[in-house]
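> Below: sequence and its predicted model.
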Amino acid sequence: MTTRTLIRDLAAADDGPISVSGWVETVRDQKKVQFVVLRDESGAVQLVNPRTDDNTELCDVISGLSQGTFLTAAGELKHDERVKLGGVEIKLAPTDSLTIAAHAIAETPIADDSGIDKRMDWRFLDLRVPRNSLIFKVQTTFEHAMRTWWIDNDFVELHTPKLMASASESKAELFEVGYFETKAYLAQSPQFFKQMAQSAGLGRIFEIGPAFRADPSFTSRHATEFTSVDAEISWIDSHEDVMRMHESLLVAGLTAIKEKHGDAILEQFGIDVVVPSTPFPRIPLAEAKRIVAERGYEVPRADDDMDPEGERQISAYVKEVFGHEFVFLTDYASSIRPFYHMRHADDAGLTNSYDLIFNGVEISTGAQREHRIEVLEQQARDKGMDPEELDFYLDFFRYGVPPHGGFGMGLSRALMLLLGLPNLREATYLFRGPTRLLP
């Protein structure tokens, strides 16, 4: 079998016999010569076939090629700086130069101007576009860099279950599924299990895994199934320790992305990846609301939270004043935070928690957790919860848990904002929403 060469490696290869495999992107069938642009996962190259009396069979094959046909091409590699596509081309041999692996239907169901829903219907074709496939190369680098940072800093990777006997946070957004003679719930987050690891003495843990929210939202930034990036650490003094860990992790991830994909991102998305300086700006929520009001926008919510326009406004302020794409909004009211968030020592109405805003949108929530069992039980009652229904969780604390905290971050949402995408669907390999279960 002829050794396959990736197209990205052709520039460094010597002139001479070569074999590449990929799919047909375009065919230009001219009177004296035929050109085929062949693309693989690494790039594109031009195949050239001069028409002669000796290769009429090959000419007919090329004339019949449809976009998307997968094939292997063998010929002579030639370096030529005049060739716009990579400075190389492959001249096909008169015979036995094309081996077709699978033909494609001539009429493609999507085009460059197809809407997002149509593109999602034909996602496997949509991802043949270099711009779209780049998203998941960036995602791979991002995840690898975060894992490397965690492992270098002595974190333990866990894989928590996604089938649960009871709610991890709120029953309002749970998917209920049949489970033999009883019922189970799809996990909204690994929150309880991350905290269990602190009681187990594992200290520093992380997970990248699926999470599910039965939220009927149709916004550009919500999904019913998403990938959650989570970390939890023991022996903290406050949520400030969690924020320092979080920002260090993001700097590691964005540094790797810029080094490996910075040029491609600039070419495909017009985005110059910025590695943020540390520390990220930190603004208490009450102060952030005052700043936003001074900019002419009153946050209308009466529930002590920040709304989407408020997030955009405070991000614009931070960009103008600090030149930064990230901002931690801190000190959220206990009324809108989960029962397990620790309250301020001098003000039970506030929590040791934060939201991380990136380019105008919240991507993460983090906090110091309450580790004292008697306080935790009371905070659950204050939220109208029955501690007996939380017994499996509260048992962690009855046998001792160190002061700890952590965060959960949406992977696709972070990628969407990094690349300036208009919709979370583009940053998700196969999106799931209230009306989408296919493909």
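In hand now; what should we look at?
> can we go C-alpha only for contacts and neighbour counts from here?
OK.
> Most remote residue from the middle of the chain, which is it?
Asp53 (52.8 Å; C-alpha atoms, centre = their mean).
> a strand runs through that residue, doesn't it?
No: according to DSSP: H, G, I helix; E, B strand; the rest coil, Asp53 belongs to no strand; its state is coil.
> what's the distance between the nearest residue to His324 once chain neighbours are set aside and Leu92?
Leaving out its chain neighbours, the residue that sits closest to His324 by C-alpha to C-alpha, 6 or more residues apart in numbering is Val318, at 6.0 Å. Separation of Val318 from Leu92 (C-alpha to C-alpha, to the nearest Å): 56 Å.
> Other residues contacting stretch 15-32?
2-7, 34-41, 50-51, 62-63, 65-79, 90 (C-alpha atoms under 8 Å, 6 or more residues apart in numbering).
> Stretch 277-285 too?
244, 247-248, 251, 306, 318, 322, 324, 326-332.
> Next, the distance between the ends of that stretch.
By C-alpha to C-alpha, the extent of stretch 277-285 from end to end equals 22 Å.
> Check which residues of it are buried.
Within stretch 277-285, the residues that qualify as buried are 280, 282-283, 285, counting by 16 or more other C-alpha atoms under 10 Å.
> okay, now the one to match up with it:
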Amino acid sequence: MTRTLVADLHARVGETVTVYGWVDTLRRQRRLQFVLVRDHTGIVQVTHVRGGEQDPIEAAFERVTVESAVKITGEVVASPQVKLGGLEIVPSRVEIVSLAEPKLPIDEKTGIDQRLDWRFLDIRRPSQHLVFDVQTTVERAMRELAAEERFTELHTPKLMGTASESGAEVFEVGYFGRTAYLAQSPQFYKQMAIAGGIDRVFEIGPVFRAEPSFTSRHATEFTGVDVEIAWIDGVEDVMAFEERMLHRVLTAVAEQHGEAIAEHFGTRVVVPELPFPRITMADALARLRATGWDREGVKDDLDPEGERTLCALIAAETGHEFVFVTRFPAAVRPFYHLRPEDDPTVTESFDLLWKGVEITTGAQREHRHDRLVAQAREKGMDTGPLSGYLDCFRYGTPPHGGLGLGLGRLLMLALGLPSIREATFLFRGPHRLEP
């Protein structure tokens, strides 16, 4: 039997087809049996007129349970009264491939924690399946732009001999009598590629953060989108690339999934205008304090409340959902961020906020060996474990910069989901290692 997808049935009216899928809904009446069958492309109604005791289809539909895996063969019939696409299948053969237990452990009213326990059932729902259809479109659009702009896609190691930033947020792993660390960022390896003459680096891969955080936007393992660009004139080149990338991504999402996202999540995908608004951290802090945020005037970075308030201010002024916050203080940025000559107390760095949430951190990197060493020591770091990284800057490294973007946060905000847990296939957090 050749499988026909539900999405392709409109082109097969009057023909006999076989669909594979799960039983979504059962409605058994005195004369008729209605079975809704769902595959990853849609739902179709199967309508059977009962034939009595010797009718194998009637017997199968009496026996089958919701979420059973089935194969249905029958004629595709145009039926304008059917709400599901104006067609139905009149079955001639029914095969129950795998019978589901009659009592399901979750339903549409079940809370998120229990749904995550039964994630394989949860993602059968069309709304949850849509999340990963959108994710596929997002990654494809990113890769298309990267290819057009002649990036090289790399896959960097996820086992490291030294922590890439601070030891407080890394997972330690036993490694043949040594201690290794799960990569909390591909940062060092991206820069190593730049030093190796790979001018434009692109990666989509796993990132690990040992943060005991229970917010709606944090995970201990997530998918990161990382970019590094050589021979830049300044950090503006990095921000401009991200603008182009997100414009390409959201255009593709709106065109391919906009109607489905509105139907399932009530969210309208807005394709942003270019360029995005920009504001320095100093100006952002001043604007926020004028609203009553940080009344003591002691904060030098944005907290979640500050991010939400700043985005609301920018949106009210410009109508834009995005804003770049630039020139973060050196005190709150890693040692490898470049500090401008006119003000070494700040860095040529940025965060990108979208709908009140930070989705990207980026910067121009310090490419001069002596300054890198000095900035690391200034932050009290032992440069010994960093020697493999620092060696990359001893033999001529071009000016460069890059960014890291959280794919889960991007999906969460694009779809209007309440938590990153619903934007992740199998979520990992401080209290979740299964399934």
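Arrived safely. Keep in mind it's a predicted model, so treat the numbers as computed, not measured.
> before we move on, the earlier item: got a list of what the counterpart of the residue farthest from the centre of the first structure in the second structure touches?
Matched to the second structure by TM-score structural alignment, Asp53 of the first structure sits across from Gly52. Applying C-alpha under 8 Å, 6+ apart, we find Gly52 of the second structure in contact with Glu58.
> Could I have the buried ones of the contacts of stretch 277-285 of the first structure as ChimeraX selection syntax?
Here is the ChimeraX command that selects the buried residues among the contacts of stretch 277-285 of the first structure (16+ other C-alpha under 10 Å):
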select :247,248,251,306,318,324,326,327,328,329,330,331,332
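> From the contacts of stretch 277-285 of the first structure, which land in strands?
Counting by DSSP state E, the contacts of stretch 277-285 of the first structure place 326-330 in strands.
> Need these in TSV (columns: distance to Arg213 of the first structure).
Listed next are those as TSV, based on distance: C-alpha to C-alpha, whole Å:
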residue	distance to Arg213 of the first structure
Phe326	25
Val327	25
Phe328	24
Leu329	23
Thr330	24
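> Out of these, which is nearest to Lys118 of the first structure?
Lys118 of the first structure lies nearest to Phe326 out of these, by C-alpha to C-alpha, at 33.0 Å.
> Enumerate every residue touching the closest one.
For Phe326 of the first structure, the contact set (C-alpha under 8 Å, 6+ apart) comprises 276, 280-281, 315, 318, 356-359.
> out of those residues, which are inside helices?
315, 318 (DSSP state H).
> Stretch 100-108 of the second structure aligns to what range in the first structure?
Going by TM-score structural alignment: stretch 100-108 of the second structure matches residues 104-112.
> how long is the matching stretch from one end to the other?
18 Å.
> mind checking how far it is from the chain centre?
Distance of stretch 104-112 of the first structure from the chain centroid (C-alpha atoms, centre = their mean, to the nearest Å) equals 28 Å.
> Touching that stretch from outside, list them.
With contact meaning C-alpha under 8 Å, 6+ apart, stretch 104-112 of the first structure is reached by 66-70, 118-119, 122, 125-126.
> Same question for stretch 427-434 of the first structure.
For stretch 427-434 of the first structure, using C-alpha under 8 Å, 6+ apart, the contacting residues are 120, 123, 135-136, 215-218, 222-226, 412-413, 415-416, 421, 425, 438-439.
> Just the buried ones from the contacts of stretch 15-32 of the first structure, in ChimeraX syntax?
Those of the contacts of stretch 15-32 of the first structure that count as buried under 16+ other C-alpha under 10 Å are selected in ChimeraX with:
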select :6,7,34,35,36,37,38,39,40,41,50,51,62,63,65,66,67,68,69,70,71,72,73,74,75,76,77,78,79,90
